[in-house]
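Trainee: Below are the sequence and a predicted model for it; my questions follow.
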Amino acid sequence: MARKLYPLGIQTFSEIRTNDNLYIDKTAYIYRMANTDGKFIFLSRPRRFGKSLLVSTLQSYFEGRKELFKGLAIDRLEKEWTEYPVLHFDLSGGKHQEEDQLNRYLDYILKYNEHRFDIKCDAVDANVRLANLISSVYNKTGKQVVVLIDEYDAPLLDVAHQDKRLESLRYLMRNFYSPLKQCEPMLRFVFLTGITKFSQLSIFSELNNITNISMDEAYAGICGITKEELLTQMSDDIDRLAAKMSITREEAILQLTDNYDGYHFTYPSPDIFNPYSLLNCFSKEKIGAYWFGSGTPTFLIEMMRKFKVLPSSIGNIHAKLSSFDAPTENMTSIIPLLYQSGYITIKDYDKELKLYKLD
């Protein structure tokens, strides 16, 4: 049987499903998230872990595109398939920018969404335009609005080590996000993803009703590929790799585990494999340092300099739960950032001392 094409570089759910590319089914998580307590959800995961694909899947789900989900877990779970208007903001294009450039980028993504719903707005300020966009779409469609924000922290990460620049850009982004709370009655669901957690007070401006699911056991496998998914949904891929490398299936699984496994975003957690590495490995049919080779984020290097941390000293660390929740802008240690960006992970948890072991 011919294998399905791997969606390398493709982060659009509809394109993956239309082209019948390989898709690891995460839709049970989508259903749970969309039908849970609260409507404001935040998820932190490292780069190249499938956050953008998750956002795109949510968009297709809330737009009621039932045909794209045929045969997936949500097909059995969802009975209504209610269609909602969806506003999608991708902040990844706002990296490496000064304040005026970032203002122009916010103008660009707001214009795109205004155009989609044929809405005119004379206001200049991004927060006024976002509030107008939500209320106009709500009134026009008669339905609550879904807001999806991908890489919400992208404009801030590269200046995290520069206090003055961080402060001005943080103020700008806080201003942009501020209408989300006042528009709450008009919103069906709000989802934000990013790598780090900038504190709710500074970024979300009183958005104290957001649920952070980043370390929730129920969502441990929402991004990345679990060992179970690898062995079932990618079983043929393992066999092809083993044949190419002239090794047994068991040896192939062992090599894949040694190289790409070991991510845990809570405790206990299933073993999570890096999806970018796995897909590249199966595509190229050889083991390689794909995720690491795709580049080390500048912000991490700068923060390591700021905290005077050498790569050789990273590892075998113990941390309290509160360490993971430390706001990026007033961190006293680089541990949360190393964890959030995927360079160290949870290895164990001491219930008595309430300490996580990281390595």
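Mentor: Good, I have the coordinates.

Trainee: contacts and neighbour counts: CA atoms only from here.
Mentor: OK.

Trainee: which residues of the stretch 251-359 of the chain fall in helices?
Mentor: Using DSSP state H, counting those that start in this stretch, the helices of the stretch 251-359 of the chain run over 275-284, 290-293, 298-306, 321-324, 335-340.

Trainee: want to try JSON lines for these, with mean neighbour count and distance to Tyr177 as columns?
Mentor: Shown next, in JSON lines, are those (neighbours: other CA atoms under 10 Å; distance: least, CA to CA, whole Å):
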{"stretch": "helix 275-284", "mean neighbour count": "19", "distance to Tyr177": "30"}
{"stretch": "helix 290-293", "mean neighbour count": "14", "distance to Tyr177": "31"}
{"stretch": "helix 298-306", "mean neighbour count": "15", "distance to Tyr177": "23"}
{"stretch": "helix 321-324", "mean neighbour count": "14", "distance to Tyr177": "23"}
{"stretch": "helix 335-340", "mean neighbour count": "22", "distance to Tyr177": "22"}
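
Trainee: also this one, for the comparison:
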Amino acid sequence: MDTSRRLPYGISNFARLIEDNYYYVDKTSYIESLEREANPYQFFIRPRKFGKSLFLSMLSWYYDINSANRFEELFGRFYIGSHPTPERNSYLVMAFNFSGVDTHDEETFRKSFANVVQQSAIGFLSKYRIIFANADELIRNINETQPGIAVLRIAYDAANDVGRKIFVIIDEYDHFANDLIAMGVDAIYKKQVRANGIVRDFYETLKIGTSDAVGRIFITGISPVMIDDLTSGFNIASNLTVEERYNEMLGFTQAEVEGIIKETGLNRKLAKVDIQNYYDGYKFHKDAPRRVYNPTMLLYYFNQLRMTGKEPENIIDDNLKTDYGRLQRLTMNRENRETLLQIIRDDGIYSEIKTKFSIDNLADTGHFVSLLFYMGLLTIDKADRGLLWLKIPNYSIRTIYWEYLMQMIADTNREVQLNLSEWQLGVRDLAYDGNGVPLLDYVSKNIFSKLSNRDLMRFDEKYIKVMLLSVLFQSKIYLPFSEREVEGGYIDIFLERSSHLPDIPYEWIIELKYVKESDTDRLPEIRKASAAQLERYAASPQLAGKPGLRKAVWLFIGKTKYEIIE
């Protein structure tokens, strides 16, 4: 009989996860840690799809007074089951989720935000009908009068009347702010968040509630973009986001991943890709001892293996791709575009991490880089002489940069022509015929030769490489790797056949070189040195004897000429 547990991909309700025999990576010890914090009003952010909603659901079931009779069923086998805290099942939980706020225009936004708050308050009163004797009367009054943010005071009074404290949980606190930023409607944001608008009113009323009814608050989102703008209206929460002790509160460590594989009965032999390379790598404090996987990225992959018995055709979950519109908005100014290009070229950047900033700061390089960190597009690699080196976390995120780079080049340079079917044919010829000429002809004529003078100022091997990686990745024929480490050095581009195309006869070691047209006298020595590099890479223990392995130097001369040396 199969005793393995189900993979919890897409499950954000903690009780359902337990009831339906899904495997839960035990994060309940953090309940104890959070409850021991001096400040009961807490703020914690992580990138998209990092397990925030499930964590909030777990908090809700743990603290909800209505769930007291289910404590053993839900938590008995986890850490907190044998280490219960003093406040377990002692609160009335009032939850808000702002992901559904309509940002179409200012009036629609205001009404939609007010409706989310009112419906949450109605749900709160309805949930505790057994405690609030006049719950139906209060709900009827709310529906008739539409009090807006004042509905919070109604909920506070109800809780105070029965001598109970409220635990306020807010998910997606910044979702509408991110939408407004992406759409470029700063005016609505500034009027409703920074000025005396409805968002500010909500948080001021929430703060007022801490004087009597509100005992705990826990807020999550993906960025700190509203923190400064709410400071005077809501300056009571501790930001735990980059505290070392909470580095692993969300996300999976390597040991936890091993537990998932074991407890769900996953067949390791089905997994062909290096999951650490694809989904791991996040660190939120420079001294944190371990890195963590993005849970949704990893569970998507594992779920595909379980359902189909083979790797998914797309090893990267399309649902995780960052909204290109948001990046386009953030890179409307030249400084941010240049910074993004630097990150793509160098695979990271030196920067400090800002903990608070408002919409006015997004054009500043330090704040822009920090926002990329909070969005999960950068993570901490190491501290170096007082500075942090922030790197691209993993292969999955790297491909987002590659795709965005090509779109950005096309958007900012109308001369660049991108035709996916044409470059796919070029990559196909490279894969099946060992012929790289059609591909390099395409990128030389349609991309490189069309670059602007500003683009040409940074035209070098790194710039060429990331553009080629983007083309190669989007073809879906190869899995391209940058700087693959082998004995003897780092391969500029290694092209690994996709597991879905096992009939591809050729994999490639590519060494890239670039020479300005004014430096062509250096070509003989470059050709010789490059050939020696290729031989050394191919002879490495990691690649020696690999079937169908070919090697070539792609030597670019200026922006219109190239050579292929095999």
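Mentor: Good, I have the coordinates. Since the model is a prediction, treat every value here as computed from it, not as a measurement.

Trainee: Which among the helices of the stretch 251-359 of structure 1 is found nearest to Pro268 of structure 1?
Mentor: helix 321-324 (13.7 Å; CA to CA).

Trainee: which strands and helices sit next to the closest one?
Mentor: Counting contacts by 3 or more CA pairs under 8 Å, 6 or more residues apart in numbering; DSSP states H and E, helix 321-324 of structure 1 packs against helix 335-340.

Trainee: coming back round to it: can you check which of the helices of the stretch 251-359 of structure 1 gets nearest to Asp75 of structure 1?
Mentor: When the helices of the stretch 251-359 of structure 1 are compared (using CA to CA), the closest one is helix 275-284, at 23.6 Å.

Trainee: residues in structure 2 aligned with the closest one?
Mentor: Using TM-score structural alignment, helix 275-284 of structure 1 corresponds to residues 295-304 of structure 2.

Trainee: which residue lines up with Glu352 of structure 2 in structure 1?
Mentor: That one, Glu352 of structure 2, aligns with Lys320 by TM-score structural alignment.

Trainee: before we move on, the earlier item: got TSV for the helices of the stretch 251-359 of structure 1, with distance to Asn35 of structure 1 too?
Mentor: What follows is the helices of the stretch 251-359 of structure 1, written out as TSV (distance: least, CA to CA, whole Å):
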stretch	distance to Asn35 of structure 1
helix 275-284	26
helix 290-293	33
helix 298-306	35
helix 321-324	26
helix 335-340	26
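
Trainee: Tell me which of the ones you listed sits nearest to Pro155 of structure 1.
Mentor: Across the helices of the stretch 251-359 of structure 1, closest to Pro155 of structure 1 is helix 298-306 (CA to CA), at 11.2 Å.

Trainee: Pull up the aligned stretch in structure 2 for the longest strand along structure 1.
Mentor: As assigned by DSSP state E, the longest strand anywhere in structure 1 is strand 187-194. Taken onto structure 2 by TM-score structural alignment, strand 187-194 of structure 1 occupies residues 214-221 there.

Trainee: who's in contact with the matching stretch?
Mentor: Contact with stretch 214-221 of structure 2 is made by 40-47, 52, 156, 165-175, 206, as judged by CA atoms under 8 Å, 6 or more residues apart in numbering.

Trainee: Stretch 68-81 of structure 2 now?
Mentor: For stretch 68-81 of structure 2, using CA under 8 Å, 6+ apart, the contacting residues are 15, 18, 26, 28-29, 31-32, 62, 82, 89.

Trainee: and which of the residues you listed is nearest Tyr279 of structure 2?
Mentor: For these, the nearest to Tyr279 of structure 2 is Asp26 (19.6 Å; CA to CA).

Trainee: what about Leu148 of structure 1, how many residues close to it?
Mentor: Using other CA atoms under 10 Å, Leu148 of structure 1 is surrounded by 22 other residues.

Trainee: how about it, what's its partner in structure 2?
Mentor: In structure 2, Leu148 of structure 1 lands on Ile169 (TM-score structural alignment).

Trainee: Run through who's touching the host helix or strand of its match.
Mentor: Here Ile169 of structure 2, judged by DSSP states H and E, is contained in strand 165-171. The contact list for strand 165-171 of structure 2 (CA under 8 Å, 6+ apart) reads 52-53, 56, 60, 63, 90-99, 156, 159, 213-221.
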